[in-house]
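Asks: here's my sequence, what's the structure:
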Amino acid sequence: MQVDFYHLTVTPLDRALPQIAEKVLGTGGRLLIVTESESQRATLDRLLWTYSPESFLPHGEAGGEGDARQPVLIAPEAEPANAARNVALVDGVWRDAALGFDRAFHFFDEDRIVEARAAWRALGDREGVERRYWKQGETGRWEQAA
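Replies: You can find the predicted model right below:
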C-alpha cells in the first residue's frame, strides 16, 4: 500500500483535495475523505460542489441511504461505506485504519508537522508500506521529496 504525505505550505487543502479526488475518479477509483470535524465535513461538502465553475465532484456525506453509490464519500472515520480503496485524511491526523486501503493521502499543514513526522517514522518500519513525501516548491508545484 502507498501512503502519500502532502505538506500544505502554498496550496490550501481546498485547492489540493479536489485535484487528488479528480485523479482518483479519473482512474475509475473511489475516494473516502476523512475528518473528525463536523464543520470541516460540511465545508468540504460545499467545496466539492463549487470548487470549479466548469465541474463538480459527485459525492455525499456518510450516513445517508446512498453511501454505497458515492464515488467520493466524506466521513468522520476511515470506514469505506462506498467501497473506496483510496482514503484522504484531511484533518492532519494519521489513522492506522488507512493501512487497510490501497492508497492513503495524508494532508497536513505546519500545525500538524510534528504528528506527520511521527507517522512517517512509524510507517517506515511497516512491511508492505511505501511512503512518499510531497512538498510544494516556490511556484506551488508538488515535488516528491522522499
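Asks: going by C-alpha atoms from here, please, whenever you check contacts or count neighbours.
Replies: Noted.
Asks: the residue nearest to Leu99 when sequence neighbours are not counted and Ala88, how far apart?
Replies: With Cα to Cα, 6 or more residues apart in numbering as the criterion, Leu99 has its nearest non-adjacent residue at 7.1 Å, and that residue is Met1. In this view, Met1 and Ala88 are 14 Å apart by Cα to Cα, to the nearest Å.
Asks: cool, and Pro53?
Replies: Applying Cα to Cα, the value for Pro53 to Ala88 is 23 Å.
Asks: neighbour count for the two, which is higher?
Replies: Set side by side, Pro53 and Ala88 give different neighbour counts by other Cα atoms under 10 Å, the larger being at Ala88 (23 against 7).
Asks: what distance separates the helix or strand encompassing the more buried one from the centre of its chain?
Replies: Counting by DSSP states H and E, the element that carries Ala88 is strand 86-89. Put simply, strand 86-89 sits 4 Å off its chain's centre (Cα atoms, centre = their mean, to the nearest Å).
Asks: just checking, what packs against the next helix or strand after that strand?
Replies: Moving toward the C-terminus from strand 86-89, the first helix or strand encountered (DSSP H and E) is strand 103-108. Applying 3 or more Cα pairs under 8 Å, 6 or more residues apart in numbering; DSSP states H and E, one finds that strand 103-108 makes contact with strand 2-7, strand 86-89.
Asks: next, the second sequence, to be compared with the first:
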Amino acid sequence: MTEVLFYHLQDMRLEAVLPPLIEKSLERGWRVVVQAGSEERAEALDSHLWTYRDDSFLPHGTWRESDAAEQPVVLTVRDDNPNDATVRFLVDGATVPEDCTAYQRIVLIFDGDDDGALQAARAAWTDCKARGYEQTYWQADERGRWQRKDGGGT
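Replies: Predicted coordinates for the structure are as follows:
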C-alpha cells in the first residue's frame, strides 16, 4: 500500500532538504521522480542537484530529455511517471496524483512558513486520509533531524 509522507519545512529551505532525501531513496534501490509546481522551480532544482555538494552530485534528468526513462531521478512538472519511479516527491505546490498506487511512497514537502502551502498540505492530508492511504507527518527537531510526529501536525 502507498504511504504518503508529509515533510513540514520550518526555517529550512527545500534545497537543503531534498538532496539527502533523494540520496536515501537511491540507497534503498528506489527510482525517484520529483514533481515541481513550476518549470522555473524544476530548472532551479536541476541546477542545484548537480552542484549542491562539492564532493558529490545526484545523477538525474528532466522530463524534457529523451532518456528520462533511463534516469534514476527525473525532475518534472507533469503528473506522469517517466522513469517508473517507486517514490514521488511533490514540491513547491505540486499536488498528490489521482492514482498513487504506482508508488511505494509519495513525499509531499511543504513550507510551513507559507500560509498557502500550509493550507494545501492540510487539504492533501484530508484527501489522502479519505482515500485510505497510510500517512505520516515529519518535522525537523532543533538539530535538523526529521522526527515522526503523531496525529499529523498539518
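Asks: TM-score of the superposed pair?
Replies: These two chains, once laid on top of each other, score a TM-score of 0.93 by TM-score structural alignment, normalised by the length of structure 1; 145 aligned residues with a Cα RMSD of 1.3 Å.
Asks: return the most buried member of the helices and strands packed on strand 103-108 of structure 1.
Replies: When you average the neighbours per residue for each of these (mean count of other Cα atoms under 10 Å), strand 86-89 leads with a mean of 25.
Asks: average distance between it and structure 2?
Replies: Strand 86-89 of structure 1, aligned to structure 2 and superposed, deviates on average by 0.4 Å (mean Cα distance after the TM-score superposition for structure 1).
Asks: so that strand corresponds to what in structure 2?
Replies: On the basis of TM-score structural alignment, strand 86-89 of structure 1 is assigned to residues 87-90 in structure 2.
Asks: list the contacts of the matching stretch.
Replies: 25, 30-36, 96, 103-109 (Cα atoms under 8 Å, 6 or more residues apart in numbering).
Asks: go again using 10 Å as the cut-off
Replies: Identification of contacts with stretch 87-90 of structure 2 by Cα atoms under 10 Å, 6 or more residues apart in numbering yields 2-6, 18, 21-22, 25-26, 30-37, 73-77, 79, 81, 95-97, 100, 102-110.
Asks: so which residues of structure 2 form helices?
Replies: Across structure 2, reading from the start of the chain, the helices by DSSP state H fall at 14-27, 39-51, 115-130.
Asks: related to what we said a few turns ago, quick one, which of the contacts of stretch 87-90 of structure 2 are buried?
Replies: Judged by neighbour count, with 16 or more other Cα atoms under 10 Å as the criterion, the buried members of those are 2-6, 18, 22, 25-26, 30-37, 73-77, 79, 81, 95-96, 100, 103, 105-110.
Asks: check contacts around the residue mapped onto Arg103 of structure 1 from structure 2.
Replies: The alignment partner of Arg103 of structure 1 in structure 2, by TM-score structural alignment, is Arg105. Arg105 of structure 2 makes contact with 1-5, 25, 32, 85-89, 134-135, according to Cα under 10 Å, 6+ apart.
Asks: what does Gly93 of structure 2 give?
Replies: By Cα under 10 Å, 6+ apart, the neighbours of Gly93 of structure 2 are Gln35, Ala36, Gly37, Ser38, Leu108, Ile109, Phe110, Asp111, Gly116, Ala117, Ala120, Ala121.
Asks: what of Pro58 of structure 1?
Replies: Going by Cα under 10 Å, 6+ apart, Pro58 of structure 1 touches Leu25, Asp45, Leu48, Trp49, Gln70, Pro71, Val72, Leu73.
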